[in-house]
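**Q** Next comes the sequence, and after it the predicted model I'd like to discuss.
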Amino acid sequence: MHDQGLLLVNLGSPLSTEVADVRQYLNQFLMDPHVVDLPWPLRRLLVSLILLRRPAESAEAYKLVWQPEGSPLVVISERLRDEVRKLWSHGPVELGMRYAQPSIESALLRLAEQNVKSVVLAPLYPQFAESTTTTAIEEAERIVNKHKLTLELRTLPAFYEDESYIHALVASARPDLEQDFDHLLLSFHGLPERHLTKLDPTGNHCLQSADCCQTASDEVLAGCYRAQCLRTAERFASAAQLQPQQWSVSFQSRLGRAKWIEPYTEEQLEELAGQGVKKLLVMSPAFVADCIETLEELAIRGREQFIAAGGEDLHLIPCLNDHPEWAAALVRLCEARRSS
């Protein structure tokens, strides 16, 4: 009998670049009440409207970054799983995606078949958000209950300022930071502002002042995605020995008309070019694996926008992907959760 299994969880991707597969994926993703947090009738109406045009547009974007083996996010996550398997000595390691395949359900069933009685559930999201972390945890719990699995789940908490994670970020980015550049933009995935304010335990702190994230209590910080992103950025910049004027933070991937957390990446690209920045580095520490949001939104569309605004070059620093320092850091994080 194995001691303890490990389940790595990421968001997921369409099965292919065909419009039908992209539509199916987007429907599953956007109908998650943690992602579009509207009452079901309004959510269904909104998502149906989005699905009229978005699948065809997204399919074209996926085609630009699709790898011979499949979706970049899935392929890279599988490589990370393989690296982690070499380091995790306590039992089997599986990979599950919250949406599409390989599913969390199939991964948990494989672990159960190997007589694992305890599983470290590792959502691969450094910063906590209900639309990523919470929905992954709830899906895993649903599968355990659905199949009456005798599995104890131990969930890895957000690791946005963990020293080993920050060290891995710096190690993976070091080759690019040693090159000549004018500015580094840390572009995190965005969220609607209401996703923050509804989790504010005080009810009167989040987004109430310009420095709310810097002055957040531990209680507020525990559930504030934006504050955690800024903490990651500050820890990274300090560890990489960057000066304050060398870097800034933004948030990308807005969808819909709701107010999202600021500053917006597309506006920052225009502003930095207008300030005379010519050689721009961009990295996205909210993602541990490169995906459509980094490879297409930043490296292709973002680069085009930056150059059109007067910049000369935008270079995307790869995500952690399957970097050995990241695999080792992830195993250390999971082993700490295993023994806690």
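**A** In hand now; what should we look at?
**Q** going forward, measure contacts between C-alpha atoms and count neighbours the same way
**A** Will do.
**Q** max-length helix in the chain?
**A** Looking across the chain with DSSP state H, the single longest helix is helix 40-65.
**Q** residues in contact with the most centrally placed residue in the chain?
**A** Residue closest to the mean C-alpha point of the chain, counted by C-alpha atoms, centre = their mean, is residue 287 at 3.6 Å. By C-alpha atoms under 8 Å, 6 or more residues apart in numbering, the residues touching residue 287 are 125, 126, 188, 189, 319.
**Q** Check for me that the third one belongs to a strand.
**A** This points to residue 188. Yes - using DSSP: H, G, I helix; E, B strand; the rest coil, the assignment for residue 188 is a strand.
**Q** Next, the distance between the ends of stretch 294-308.
**A** Stretch 294-308 has an end-to-end distance of 19 Å (C-alpha to C-alpha, to the nearest Å).
**Q** same thing with stretch 311-319?
**A** 23 Å.
**Q** what sits up against it?
**A** With C-alpha under 8 Å, 6+ apart, stretch 311-319 has contacts from 172-173, 176, 273, 276-285, 287-290, 294, 298-299, 302-303, 306-307.
**Q** okay, now the one to match up with it:
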Amino acid sequence: MPSSAAPSAERHVHGQPARTGVLLCNLGTPEAPTAPAVRRYLAQFLSDPRVVEIPAALWKPILHGVILRVRPAKSAAKYASIWTPEGSPLKVWTERQAKLLRGYLGERGHAVEVVPAMRYGEPSIGAQLDALRSRGVTRVLVLPLYPQYSGTTTASVYDAVHAWAGAQRWVPELRLVNHYHDEPLYIDALARRIEAHWSAHGRPERLLMSFHGVPERTLHLGDPYHCECHKTARLLAARLGLSDAQYVVTFQSRFGKAKWLEPYTEPTLRELARQGVKRVDAVCPGFAGDCLETLEEIAIEGKEAFLTSGGREFHYIPCLNDTHEGMLALTAVAERHLAGWPTREAADAEELSRQRERARRLGAAA
């Protein structure tokens, strides 16, 4: 039988006000741009059945016998090309966003804890939920930094949260953000980011909106990701005043031999150059912060593909990262999903006063 005594981190402390936390989740990153670190990361990432929907008996021999022997060194070289003195760009931006989100919510009167977490790698979702619990948090808003929902990303975050919850005696109240692909402030933030670039560098002949790819079969199985990417693109194009001929939607990061969502980003860039398009600007609206897929795959490889195919000018427009407009969008999403929870400092103080009064009355009655 399980023990009736919960770990000290889970024990209820009478008189302690219930606090609220936000778990800001991103995909993850290796700890270093080295083959061993990338191997550990890929082993966890590519073992997730949400990511690779191939029966384990068939997939594991391929993963451990081929992929993890060959790919880590190649990927490590790519990570090294975009690594910063502070570490992985993805981790740097996610940590900054978590710190800023707490501040932005605080300016609106919300007393909440905000911590960053990675689905793969460190800091893990379980470890960060433990950290929130140790701070007295009993309500957690899980906010994945994926604007568009996909079973391969958002649902995998939920899996990790529920796996952690399954091992707890006292499970905190949980809310899960599904997506924010059409959040008005998110669309406006993207538009302002692009407009600022155009103000400084002029406008391109085409704006390429590149989203992370997923296998096409996920669309036919009911995953809304493809539709949500196109809705984001339509809203952004409308906000920028672009005609259908002035922008193109593509999907990047194809892996394996299966058919993925089309059109693919690199072949599209090459075709645009062959058609005589001289300048392309690229933006990645599906990423909240710059990372390997944007800085290396688009800003470096995508640029090379376009220029070597006859294009003359290629501009990569950075992600929202820690921009004021981007943080306003995340704050709006978080605030909407926190609605109804006593997150304001005054409310927390009142709750503590009520708990103390109840404890006093119970003590007197005894």
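**A** Perfect, thanks for sending it. Small disclaimer: the values here were computed from a predicted structure and weren't measured.
**Q** follow-up on the earlier one: can you classify the residue nearest to the centre of the first structure as helix, strand or coil?
**A** Classified using three-state DSSP, residue 287 of the first structure is coil.
**Q** measure it to residue 112 of the first structure for me?
**A** Residue 287 of the first structure is 29 Å from residue 112 of the first structure, by C-alpha to C-alpha.
**Q** Not counting its neighbours along the chain, what's nearest residue 125 of the second structure?
**A** residue 117 (5.2 Å; C-alpha to C-alpha, 6 or more residues apart in numbering).
**Q** Looking at the alignment, what corresponds to residue 168 of the first structure in the second structure?
**A** When the second structure is aligned by TM-score structural alignment, residue 168 of the first structure is paired with residue 189.
**Q** and the gap between its match and residue 230 of the second structure?
**A** As judged by C-alpha to C-alpha, residue 189 of the second structure and residue 230 of the second structure stand 17 Å apart.
**Q** do the same with residue 141 of the second structure
**A** Distance check for residue 141 of the second structure against residue 230 of the second structure: by C-alpha to C-alpha, it reads 27 Å.
**Q** Which residues are in contact with residue 325 of the second structure?
**A** 185, 186, 188, 189, 192.
**Q** Please list the members of these that lie in helices.
**A** Per DSSP H, the subset of the contacts of residue 325 of the second structure in helices is 185, 186, 188, 189, 192.
**Q** Which residues are in contact with the first one?
**A** Remark: with contacts taken as C-alpha under 8 Å, 6+ apart, residue 185 of the second structure is in contact with 325, 326, 328, 329, 332.
**Q** mean shift of the host helix or strand of residue 250 of the first structure relative to the second structure?
**A** Per DSSP states H and E, residue 250 of the first structure falls inside strand 247-252. Taken against the second structure, strand 247-252 of the first structure registers an average deviation of 0.5 Å after superposition, with mean C-alpha distance after the TM-score superposition for the first structure.
**Q** rewinding a little: hmm, which of the contacts of residue 287 of the first structure are the buried ones?
**A** Among the contacts of residue 287 of the first structure, those buried by neighbour count (16 or more other C-alpha atoms under 10 Å) are 125, 126, 188, 189, 319.
**Q** picking that back up, excluding its own residues, what touches the very next helix or strand once past the strand holding residue 250 of the first structure? List them.
**A** Proceeding N to C from strand 247-252 of the first structure, the next assigned helix or strand is helix 265-274, under DSSP H and E. Contacting residues not belonging to helix 265-274 of the first structure are listed as 187, 250, 251, 252, 302, 305, 306, 307, 309, 310, 311 [C-alpha under 8 Å, 6+ apart].
**Q** Spit out the contact partners of the alignment partner in the second structure of the second one.
**A** For residue 250 of the first structure, the aligned position in the second structure is occupied by residue 250, per TM-score structural alignment. Counting by C-alpha under 8 Å, 6+ apart, residue 250 of the second structure touches 208, 209, 210, 211, 262, 263, 264, 265, 268.
**Q** what's around the last one, how many residues?
**A** Residue 268 of the second structure is flanked by 20 other residues according to other C-alpha atoms under 10 Å.
**Q** separation between it and residue 111 of the second structure?
**A** From residue 268 of the second structure to residue 111 of the second structure the distance is 47 Å (C-alpha to C-alpha).
**Q** Also the fifth one?
**A** In this structure, residue 262 of the second structure lies at 44 Å from residue 111 of the second structure, with C-alpha to C-alpha as the measure.
**Q** Give me the more crowded residue out of the two.
**A** Neighbours per residue (other C-alpha under 10 Å) separate residue 262 of the second structure from residue 111, with residue 111 holding more: 21 against 17.
**Q** Which position in the first structure pairs with that one?
**A** Checking TM-score structural alignment: residue 111 of the second structure goes with residue 90.
**Q** so its match touches residue 2, yeah?
**A** Yes - counting by C-alpha atoms under 8 Å, residue 2 is a contact partner of residue 90 of the first structure at 6.8 Å.
**Q** Buried residues in the host helix or strand of residue 228 of the second structure, which are they?
**A** Using DSSP H and E, residue 228 of the second structure falls within helix 225-240. Neighbour counts over helix 225-240 of the second structure (16+ other C-alpha under 10 Å) mark 225, 226, 228, 229, 230, 232, 233, 234, 235, 236, 237, 240 as buried.
**Q** Please tell me I have it right and the first one contacts residue 147.
**A** Translated: residue 225 of the second structure. No - counting by C-alpha under 8 Å, residue 225 of the second structure sits too far from residue 147 to count as a contact (9.6 Å).
**Q** So which residues of the first structure form helices?
**A** 19-30, 40-65, 72-87, 104-113, 135-146, 163-177, 193-197, 218-221, 225-239, 265-274, 292, 303-308, 324-339.
**Q** How many neighbouring residues does the closest residue to residue 115 of the first structure other than its chain neighbours have?
**A** Among residues not flanking residue 115 of the first structure along the chain, residue 1 sits closest, at 5.9 Å (C-alpha to C-alpha, 6+ apart). Residue 1 of the first structure has 8 neighbours, counted by other C-alpha under 10 Å.
**Q** Next one: residue 1 of the first structure relative to residue 111 of the first structure, how far apart?
**A** 11 Å.
**Q** what's near enough to touch residue 90 of the first structure?
**A** Counting by C-alpha under 8 Å, 6+ apart, the residues that residue 90 of the first structure touches are 2, 3, 4, 5.
**Q** What residue in the second structure is paired with the third one?
**A** Using TM-score structural alignment as the criterion, residue 4 of the first structure maps onto residue 20 of the second structure.
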